[in-house]
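Undergrad: sequence isn't available, so here's the structure alone:
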């Protein structure tokens, strides 16, 4: 990769014809699909059993992927952001998500339970320290882990920064995106009576944890479809269809809402940015879509200011999704940058 910081790289992309960019071959393609060479089931706490997989080079630089949601689970293409010859790639489904069991379970499921799970995975695999990759909620978990275990964190590769501040939650779930997506916001509020719409997260929580299974599924579908519809700069019908999958929607909505109604289980609002000084010796890259409405750029900017060793890349033609060309390309570039750290 060029010795230029990534922030300069993205400016070069903007100021040149993309197909002739001299910085790197833009847009970057994902590495070829790979399969895990080993999978694990790990009992954590008294209830949960989490799924873990290892891919790439067993002797490579360890990197762990923190998926989004919470509740989203890992997808196979996440493996493809990393050079499989250079990286020992570790994916895991967080409690209640993906292939982990019991599905959509909220008991013993907090941010710092997941941080502890990551430590158990590190110990299980005999890893001393690793690179941490995470986007959206995955950036929240990555930051929570790094601020708890800085000596175990080599570098951070983050996307679509979400720090679970109250203002971030209110923007997406209460008033902000309704100005940009009034049609989808209308569908989002439809299951909630007018009298309860002053606090939509709490109103959804009552239904997603209630006993009426029909209402629970209806609300799970509405919650998940709303996020899928707003995740990309250009509406992606396939993403919306995924949000309509009842099994996925229930995991996604229940676990997300559980974390959000509890403020991420942090002791104070803004804890992750307030504690960013702990990252002072950890390098990292923050990749942020300029038009991300799920996790607006303000949080990425605030984190960058509080974390001097970070490199902030604002992609000028992207929303929230890691599959958008600019975001995907810059994430691959960042992964290549740290493959030998």
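TA: Received, thanks. Values in this document were obtained by computation on a predicted structure and should not be read as measured data. Numbering: from 1, shown residues only.

Undergrad: can we go C-alpha only for contacts and neighbour counts from here?
TA: Fine.

Undergrad: list the contacts of residue 78.
TA: Taking Cα atoms under 8 Å, 6 or more residues apart in numbering as the criterion, residue 78 is in contact with residue 65.

Undergrad: that one belongs to a helix?
TA: Yes. Under DSSP: H, G, I helix; E, B strand; the rest coil, residue 78 falls within a helix.

Undergrad: look up how far residue 203 lies from the residue located most distally from the centre of the chain.
TA: Going by Cα atoms, centre = their mean, the residue of the chain most distant from its centre is residue 195, 32.4 Å out. For residue 195, the distance to residue 203 equals 10 Å [Cα to Cα, to the nearest Å].

Undergrad: now do residue 86
TA: 47 Å.

Undergrad: just the helices in the stretch 201-341 of the chain please.
TA: 213-229, 237-243, 246-261, 271-274, 297-306, 325-337 (DSSP state H, counting those that start in this stretch).

Undergrad: and these as TSV, adding distance to residue 316 and mean neighbour count?
TA: Putting the helices of the stretch 201-341 of the chain into TSV (distance: least, Cα to Cα, whole Å; neighbours: other Cα atoms under 10 Å) gives the following:
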stretch	distance to residue 316	mean neighbour count
helix 213-229	20	21
helix 237-243	21	16
helix 246-261	28	23
helix 271-274	24	18
helix 297-306	11	19
helix 325-337	8	22
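
Undergrad: quick one: which of those is nearest residue 100?
TA: Smallest distance to residue 100 across the helices of the stretch 201-341 of the chain (Cα to Cα): 10.7 Å, for helix 246-261.

Undergrad: rewinding a little: do you know which of the helices of the stretch 201-341 of the chain lies nearest residue 170?
TA: helix 246-261 (10.3 Å).

Undergrad: please, where are all the strands along the stretch 101-250 of the chain?
TA: 130-135, 153-159 (DSSP state E, counting those that start in this stretch).

Undergrad: give me the nearest residue to residue 232, chain neighbours excluded.
TA: residue 319 (4.8 Å; Cα to Cα, 6 or more residues apart in numbering).

Undergrad: sorry, back to before: got CSV for the helices of the stretch 201-341 of the chain, with distance to residue 29 too?
TA: Converted to CSV, the helices of the stretch 201-341 of the chain look like this (distance: least, Cα to Cα, whole Å):
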stretch, distance to residue 29
helix 213-229, 23
helix 237-243, 20
helix 246-261, 27
helix 271-274, 32
helix 297-306, 25
helix 325-337, 7
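
Undergrad: ok, structure two:
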């Protein structure tokens, strides 16, 4: 199934959520349609107009927003009062502001992490989920990303490039980048950080230079969340067996950011989940095969939901 045509934003606004944070929110599609909120990746990735194209605009009320410190939300790249439980509460604030009793969640990568955390905290508010590139944020998953025995063994040249730009000082790669990404030279370190992830996602790399705002948000917030284990008070899979809403899981067989075992582990504990492997699919939602699978998964979910 093909992506839907590019869709303009119908309405946008800024929503204060406390602790000095204000979220950027936009709506598209049918205001009386099935409400779906899109949870972007990262943390810190921000939303893109591309993410509207997975939904039939005649059937869905499409809600995109930038999480704390990401995209157009304010303050830019802020990690103050920025944790998973606060992101979950922000979703509740947004839902209540929009006057919705329940909504569907659509999340990829870190967005899948947040969707599961929110679903466990507020299960009665979730009608269904579509999850892509599942990220469980376990210690082993972080070791895969930033340890010498993980993805570094598949992409040795890119790993050496990350190490070549690694900030000086004691500690692991993650610890050293975390310190630098909250310092005055943060933009110098954000681009190498993001290029490492782009390598694993099979995406084009940015040329050497100072990071732009989007890269700064992504790098700073990823390091902030990952150094704290995603701010999860218990393993993400714990309690997922109680989530009975329909869940579609889409995962690429060549996802080097989030190895496929994570999707399999989640599928095994979710009682009403469907897992679709995408042969040769990567991590990005822009991967044509992944995008096609996501459109089909959203359509399947929609058949069981009322607008």
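TA: On my side now, so go ahead. All values reported here derive from a predicted model rather than from experimental measurement.

Undergrad: TM-score of the superposition?
TA: Once superposed, chain against chain, the TM-score is 0.95 (TM-score structural alignment, normalised by the length of structure 2); 303 aligned residues with a Cα RMSD of 1.7 Å.

Undergrad: can you lay out the strands of the stretch 101-250 of structure 1 as a markdown table showing mean neighbour count and distance to residue 224 of structure 1?
TA: As requested, those are exported to a markdown table (neighbours: other Cα atoms under 10 Å; distance: least, Cα to Cα, whole Å):
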| stretch | mean neighbour count | distance to residue 224 of structure 1 |
| --- | --- | --- |
| strand 130-135 | 25 | 17 |
| strand 153-159 | 26 | 20 |
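
Undergrad: what's the closest of those strands to residue 229 of structure 1?
TA: strand 130-135 (17.4 Å).

Undergrad: what range does the strand with the most length in structure 1 cover in structure 2?
TA: Longest strand of structure 1, by residue count under DSSP state E: strand 48-56. Strand 48-56 of structure 1 corresponds to residues 21-29 of structure 2 when matched by TM-score structural alignment.

Undergrad: average gap between the matching stretch and structure 1?
TA: Compared with structure 1 after the fit, stretch 21-29 of structure 2 shows a mean deviation of 0.5 Å (mean Cα distance after the TM-score superposition for structure 1).

Undergrad: out of the helices of the stretch 201-341 of structure 1, nearest to residue 146 of structure 1?
TA: Minimum separation from residue 146 of structure 1 across the helices of the stretch 201-341 of structure 1 (Cα to Cα) falls at helix 271-274, 10.0 Å.

Undergrad: what is the closest one packed up against?
TA: In terms of contacts (3 or more Cα pairs under 8 Å, 6 or more residues apart in numbering; DSSP states H and E), helix 271-274 of structure 1 is packed against helix 137-148, helix 297-306.

Undergrad: which of the residues in the longest one are buried?
TA: Counting neighbours by 16 or more other Cα atoms under 10 Å, one finds that the buried residues in helix 137-148 of structure 1 are 137-148.

Undergrad: which one of those residues is nearest to residue 63 of structure 1?
TA: For the buried residues of helix 137-148 of structure 1, the nearest to residue 63 of structure 1 is residue 142 (11.5 Å; Cα to Cα).

Undergrad: the closest one pairs with which position in structure 2?
TA: Checking TM-score structural alignment: residue 142 of structure 1 goes with residue 115.

Undergrad: check the offset of the match of strand 48-56 of structure 1 from the chain's centre.
TA: Between the centre of stretch 21-29 of structure 2 and the centre of its host chain there is 16 Å, according to Cα atoms, centre = their mean, to the nearest Å.

Undergrad: go on, stretch 284-302 of structure 1?
TA: For stretch 284-302 of structure 1, the distance to the chain centre is 12 Å (Cα atoms, centre = their mean).

Undergrad: who's in contact with that stretch?
TA: 6, 136, 155-163, 168, 172, 177, 227, 230-233, 273, 304, 309-320, 327, 330-331, 334.

Undergrad: what about the residue nearest the centre of structure 2, which SS state?
TA: Nearest residue to the geometric centre of structure 2 (Cα atoms, centre = their mean): residue 41, 2.0 Å. At residue 41 of structure 2 the chain is in coil, as set by three-state DSSP.

Undergrad: what range in structure 1 does stretch 59-74 of structure 2 sit on?
TA: Taking TM-score structural alignment, stretch 59-74 of structure 2 hits residues 86-101 over in structure 1.

Undergrad: corresponding residue for the residue nearest to residue 232 of structure 1 in structure 2?
TA: Aligned partner of residue 319 of structure 1 by TM-score structural alignment: residue 282.

Undergrad: how many other residues sit next to that match?
TA: 26 (other Cα atoms under 10 Å).

Undergrad: ditto for residue 303 of structure 2
TA: Residue 303 of structure 2 - counted by other Cα under 10 Å - has 8 other residues nearby.

Undergrad: same thing with residue 283 of structure 2?
TA: 27.

Undergrad: still on that earlier bit, which position in structure 1 pairs with the residue nearest to the centre of structure 2?
TA: Residue 41 of structure 2 maps onto residue 68 in structure 1, by TM-score structural alignment.

Undergrad: contacting residues for that match?
TA: 134-139.

Undergrad: what is the neighbour count of residue 35 of structure 1?
TA: With other Cα under 10 Å as criterion, residue 35 of structure 1 counts 11.

Undergrad: excluding chain neighbours, what is closest to the alignment partner in structure 2 of it?
TA: Mapped onto structure 2 by TM-score structural alignment, residue 35 of structure 1 lines up with residue 8. Excluding the flanking residues, the one nearest residue 8 of structure 2 by Cα to Cα, 6+ apart is residue 28, at 6.8 Å.
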